[in-house]
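Peer 1: Structure for the following, please:
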Amino acid sequence: MGTHVIKMPDIGEGIAEVELSQWHVKVGDLVVEDQVLADVMTDKAMVDIPSPVHGKVIALGGQPGEVMAVGSVLISIEVEGAGNLKESDKPAPVAAKEPVAPKVETVVENKPAPAAAPRPAAVCQGPMVAREADERPLASPAVRKHALDLGIQLRLVRGSGPAGRVLHEDLDAYLAQGQSNASAPASAAYAQRNDEEQIQVIGMRRKIAQRMQDATQRAAHFSYVEEIDVTAIEELRAHLNEKHGVSRGKLTLLPFLVRALVVALRDCPQMNARYDDEAQVITRLGAVHVGVATQSDVGLMVPVVRHAEARSLWDNAAEISRLANAARNGKASRDELSGSTITLTSLGALGGIVSTPVLNLPEVAIVGVNKIVERPMVVKGQVVIRKMMNLSSSFDHRVVDGMDAALFIQAIRGLLEQPATLFVE
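Peer 2: Modelled structure (predicted):
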């Protein structure tokens, strides 16, 4: 028997250290080749660290939340044969320690998500599996997406695949077992509870917290809200989907909004900019790289549709869909999560009436989309039912004046209410 040492890999782009976000294994576990051992967090992206060998875990090189240098020992695995351990590779013993974290309260956060069907309420739970609260079970991206859509906490599902991997059949079995519990006495719902849960703020959650705090402390936020009649563009969207949906793919409202941003920015270029507040320099960009805020199971991510100004409606739609799937499955690269010039954020059907989005620094504008509702409106002296939607957008008042922000949003409004103008050159 020998020992195979896995060191913290060089993620690239000059990164010297990364944060160990989560272990998927513990000492004593048997692992197989390509099994994910840990998640590490760079400035922008979560990266899976797979096992290159079969073997047994004999030592872990760090604790979740710890910042580790590239090249430091991450994990040691006992393997058949000589292994790769050198004397200099032997890890120093890691003292066991309890994670320290503040108690957190359940809050409603500003977590934009792509326009899509809302996640269903959590289903009745079947028999639970004894896993730690931060333990991430093995599962393919498709299974994780399926569990998310069903409202199932994947860590509670017993996996029947290799190394305990959760399969689609396991989700079905969990649902079936949960339904048998539906007849339990209702009085259990009123039982007194005194349990508490402490959640360590690490990984993506820590990065989000830092970025949101940084943005609100540095930028002078102000918001501007305008209602838009989207009846005509929704009719156009339905017509295009009926005519071209099979051959070109279905369109959501998001690619129309991206197109409206591109056209409106031609007359309002100061919104497509980055502000370096240390150098006191505003950089206006010709390229429109639209960040599309996306909710994933590890937190808020902002994949970037590059050169939206050069893409067709369907090209933007396909790219939004591709990037959203990559972000939700944890497969988005650093390049795909950086470089935006303006951000679009939408809570979809959960969008509410008004929101106050936080800027994605160093950008100076973020356009927030609220839900579409049918309301009676007065049109040419007649009360008619129209589809209405609010845009709740925020700007950096250090570089964007209120009048300019209003003109920008009014330009978007005009384009969406008269959708033919989106395509008139």
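Peer 1: from here on, contacts and neighbour counts on C-alpha atoms
Peer 2: Will do.
Peer 1: who touches stretch 308-318?
Peer 2: Stretch 308-318 has contacts (CA atoms under 8 Å, 6 or more residues apart in numbering) with 248-249, 251-252, 254-256, 258-259, 262, 287-290, 305.
Peer 1: Select only the buried ones of these in PyMOL?
Peer 2: Of the contacts of stretch 308-318, the buried ones go into a single PyMOL selection, burial set by 16 or more other CA atoms under 10 Å:
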select buried, resi 251+252+254+255+256+258+259+262+287+288+289+290+305
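Peer 1: Point out the ones among the contacts of stretch 308-318 that are inside strands.
Peer 2: Val290, Val305 (DSSP state E).
Peer 1: Now do the helices in the stretch 1-150 of the chain.
Peer 2: Along the stretch 1-150 of the chain, the segments classed as helices by DSSP state H, counting those that start in this stretch run 141-150.
Peer 1: Could I get the full set of strands for it?
Peer 2: Assigned by DSSP state E, counting those that start in this stretch, the stretch 1-150 of the chain shows strands spanning 2-7, 17-23, 30-31, 36-41, 46-50, 55-60, 67-69, 73-79.
Peer 1: JSON lines for those strands, including mean neighbour count and distance to Thr283?
Peer 2: Output for the strands of the stretch 1-150 of the chain, formatted as JSON lines (neighbours: other CA atoms under 10 Å; distance: least, CA to CA, whole Å):
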{"stretch": "strand 2-7", "mean neighbour count": "20", "distance to Thr283": "40"}
{"stretch": "strand 17-23", "mean neighbour count": "22", "distance to Thr283": "30"}
{"stretch": "strand 30-31", "mean neighbour count": "19", "distance to Thr283": "49"}
{"stretch": "strand 36-41", "mean neighbour count": "21", "distance to Thr283": "29"}
{"stretch": "strand 46-50", "mean neighbour count": "19", "distance to Thr283": "29"}
{"stretch": "strand 55-60", "mean neighbour count": "20", "distance to Thr283": "45"}
{"stretch": "strand 67-69", "mean neighbour count": "17", "distance to Thr283": "33"}
{"stretch": "strand 73-79", "mean neighbour count": "23", "distance to Thr283": "41"}
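Peer 1: One more, so I can put them side by side:
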Amino acid sequence: MTATMIKEFRLPDLGEGLTESEILSWKVAVGDTVALNQVIAEVETAKAVVELPSPFAGVVAALHEQPGTVVEVGKPIVSFEVEDARSSENAGSSNGAAPNGGAAPNGGAASQTDEAPANPAKREPNLVGYGAVVEHSGRTVRRARGTVRTDAVAPAAVPPATVPPAAVSPAAAPPAVEHETAADSGTGERPRSTPPVRKLARDLGIDLANVSGTGPGGLITREDVQSFSGARHEDTATDVAPSASEGERETRTPIKGVRKFTAAAMVQSAFTAPHVTEFLTVDVTATMDLLARLKGSKAFEGVKLTPLTIAAKAVLIALRNNPTLNSRWDEERQEIVQFNYVNLGIAAATPRGLTVPNIKDAHGLSLHGLATELSELTATARAGKTAPAGLSGGTISITNIGVFGIDAGTPILNPGEAAIVALGAVRKAPWVVNDELAVRQVMSLSLSFDHRLVDGEQGSRFLSDLGAILTDPAMVMTMV
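Peer 2: Model (predicted):
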């Protein structure tokens, strides 16, 4: 009889420090046999809907969370009954014996909590947040991000390691916490918070030094941070949709997923970067004429072209002469980082809330290529299928408020970016042309920028160049 073991699968970090995800649906049930990398669930992070692959081949033993539940990274979500790879090392032992010689519970199913497979040749998939798979001492183990091999350095040289919850084995002690010196502590240290809580505090712009911890030993918990920010809420399976009964005067909707992420990001941006917004209204009649000609050309047959397409290309061209707007402020290192590439963010209104996916290396695309990427980006975002990687790494953004009939606004910067352009509606309006009044098509442009990075002259020059291109597309010849 083949010996088996129980393996728990903990929710991994699905993209750049995300701290939690909501289980949208299970694609398997208890008792189902699954293959390696088979999709077992669909989860929603703060950035995207993601299909979760199975890290094991075996039988589903238990589903620990129900659809609609928000789960923190590192929490067990499903258990598998898998073949015990170590059973071959115990040839000659009786059926039902555990590898260590003791009786295995459940008729031969040995409980396995060590995340490291005993067979070095059998390498499991490496999911984000679980650390790289490395080999030493004759067997394969997982090294958590931020940890140090204690067998490779002297004990005195090993710094305190912060282990992501997803990298902790199921049998491990409570999650690693950040420590700081405390003179009133008998050990010289007191626990502060876990990595997910620190990430939440950063997103909300909260200094943990101002938060009182209610956890064991003064540990600052997630609830402490939410209470401090005035945004404490309950994430339960029963609160997955707005709740209101007939006759009630208000409806309550849980703040989670994209809306929660967006709110935290906007608060952080608004209270971290000093915003300045400038406005410019321009005559875009020539641009609209160009757009009509391009739509009728064979070169763009089957390609969706809109004012946003031309404006996006104009932004990329204007950045060449005004590169300071394509930068970010590195607070930790006290440096201004100027990007030599452009990942162009496009704000998209989706059923899940506002997202800002970006087109990687947009600066190298032709107008045809940019139009194609914009169409794919918009369709993917509206379907809620944008991958987490597509929502991070932007360098400058555009928000097209004109599609809602709005002329101008004061957009808030996407965190980590120096500027954002809002495109207003294209309207027919009286305009002075050659000292005579005429009906023209006009558009208002709004530019918000981080005044730490961009001064008034630089912002004004960029906006002026952008307006000049949209007023007379032939002006591009003087800028490239």
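Peer 1: Could you work out which of the strands of the stretch 1-150 of the first structure reaches nearest to Ser355 of the first structure?
Peer 2: Ranking the strands of the stretch 1-150 of the first structure by their distance to Ser355 of the first structure (criterion: CA to CA) puts strand 46-50 first, at 27.7 Å.
Peer 1: Contacts for the closest one next, please.
Peer 2: 33-41, 203-204, 330-331.
Peer 1: Stretch 450-464 of the second structure too?
Peer 2: Taking CA under 8 Å, 6+ apart as the rule, stretch 450-464 of the second structure contacts 273-276, 278, 280, 318-319, 321-322, 324-325, 327-329, 336, 413, 417-419, 445, 447, 449.
Peer 1: Of the residues you listed, select the buried ones using a ChimeraX command.
Peer 2: Those of the contacts of stretch 450-464 of the second structure that count as buried under 16+ other CA under 10 Å are selected in ChimeraX with:
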select :273,275,276,278,318,319,322,324,325,327,328,329,413,417,418,419,445,447,449
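Peer 1: Show only the entries of the contacts of stretch 450-464 of the second structure found in helices.
Peer 2: Among the contacts of stretch 450-464 of the second structure, the ones falling in helices (DSSP state H) are Ala318, Leu319, Asn321.
Peer 1: quick one: contacts for Ile469 of the second structure?
Peer 2: By CA under 8 Å, 6+ apart, the neighbours of Ile469 of the second structure are Ala314, Met475, Val476.
Peer 1: repeat that with 6 Å
Peer 2: Met475 (CA atoms under 6 Å, 6 or more residues apart in numbering).
Peer 1: Trace it over to the first structure, please.
Peer 2: Under the alignment by TM-score structural alignment, Ile469 of the second structure pairs with Leu415 in the first structure.
Peer 1: In which helix or strand does that match reside?
Peer 2: In the assignment (DSSP states H and E), Leu415 of the first structure maps to helix 402-417.
Peer 1: same deal with Thr372 of the second structure?
Peer 2: Going by DSSP H and E, Thr372 of the second structure is in helix 367-382.
Peer 1: Doesn't Met477 of the second structure belong to a strand?
Peer 2: No - assessed with DSSP: H, G, I helix; E, B strand; the rest coil, Met477 of the second structure is helix; it does not lie in a strand.
Peer 1: Look up how far Arg320 of the second structure lies from it.
Peer 2: Distance, Met477 of the second structure to Arg320 of the second structure, using CA to CA, to the nearest Å: 13 Å.
Peer 1: quick revisit: which of the ones in helices among the contacts of stretch 450-464 of the second structure sits closest to Ala57 of the second structure?
Peer 2: Closest to Ala57 of the second structure, out of all of these and judged by CA to CA, is Leu319, at 50.0 Å.
Peer 1: Look up how far Glu278 of the second structure lies from the closest one.
Peer 2: With CA to CA as the criterion, Leu319 of the second structure and Glu278 of the second structure are 16 Å apart.
Peer 1: Can you find the partner of Gln337 of the second structure in the first structure?
Peer 2: To be clear, residue 337 of the second structure is Val; Gln isn't right here. Per TM-score structural alignment, the equivalent position to Val337 of the second structure in the first structure is Thr283.
Peer 1: same deal with Leu319 of the second structure?
Peer 2: Aligned by TM-score structural alignment, Leu319 of the second structure pairs with Leu265 of the first structure.
Peer 1: I am finished for the moment; much appreciated.
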